[in-house]
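Chemist: Task: produce atomic coordinates for the following.
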Amino acid sequence: MNVRRRQATIRVHASFHLPGAERPLPEGEYHVVHNEVRCVSDAGAEWRRIASTVYLPAIGMRGPSSRTADISASDLDAALDQDRH
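Modeler: Sure, this is the predicted structure:
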């Protein structure tokens, strides 16, 4: 099984909530690492996201400590979709 890690910076324009978070997270840019697995089928090969980790606090913001939070692909996509509307 082939696994890769992809890094990205996401920009969120409004505060948002992650499952398990005590309170909403502020707008800003967040560093995210996606773990993906390569899936091969008769139709071809594709990379499928199996896990994502967001680094807190947002880039350039100060907080009492830095930490990471695991987030499902669907929860991350929902937060980004909500931010776009």
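Chemist: Could you use CA atoms for every contact and neighbour count after this?
Modeler: Fine.
Chemist: For this protein, which segments count as strands?
Modeler: 3-12, 28-41, 44-56, 67-71 (DSSP state E).
Chemist: One more sequence to fold, the one below, so I can look at both together:
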Amino acid sequence: MTSRTRQDVVHFATDFTLWGIDMPQPAGTYRVDYDEESIDGASWIAWRNVGTFLHLPAIVAGSATKQMMPVDLADLQSALKKDQQQ
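Modeler: Next up is the predicted model:
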């Protein structure tokens, strides 16, 4: 089984909360890593998510402390959708 890490950037226009992160996070642009494993078929390759990690703090925040927090992909997608609707 092959694995990969895909990176993306997400933007929140307002403060947000995610399950597993103790404090609300400020609006901003955040890096996200998606760990994926291949699902091999006879004539195709697909990928499934096995881990999602949010980099804290936001990209523009000037902080010496950086951390990657595991988050639930569905929770992250829900928070992004909620943010876009506001």
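Chemist: re the thing from before, how about the strands of the first structure, which one is nearest residue 19 of the first structure?
Modeler: When the strands of the first structure are ranked by distance to residue 19 of the first structure, counting by Cα to Cα, first place goes to strand 67-71 at 7.9 Å.
Chemist: In that closest one, which of the residues would be classed as buried?
Modeler: Neighbour counts using 16 or more other Cα atoms under 10 Å place 70, 71 of strand 67-71 of the first structure among the buried residues.
Chemist: With the second structure overlaid, report how far it is off on average.
Modeler: Once superposed with the second structure, the aligned residues differ from strand 67-71 of the first structure by a mean of 0.9 Å; criterion: mean Cα distance after the TM-score superposition for the first structure.
Chemist: Can you name every helix or strand that that strand contacts?
Modeler: Contact here means 3 or more Cα pairs under 8 Å, 6 or more residues apart in numbering; DSSP states H and E; on that basis strand 67-71 of the first structure packs against strand 44-56.
Chemist: okay, the angle between the strand it packs on and strand 67-71?
Modeler: Computed with axes from the mean of the first three to the mean of the last three Cα atoms, to 10 degrees, the direction of strand 44-56 of the first structure lies at 140 degrees from that of strand 67-71.
Chemist: So for strand 44-56 of the first structure, what gets flagged as buried?
Modeler: Judged by neighbour count using 16+ other Cα under 10 Å, the buried positions of strand 44-56 of the first structure are 49, 52, 53, 54, 55, 56.
Chemist: Nice, that's everything, thank you.
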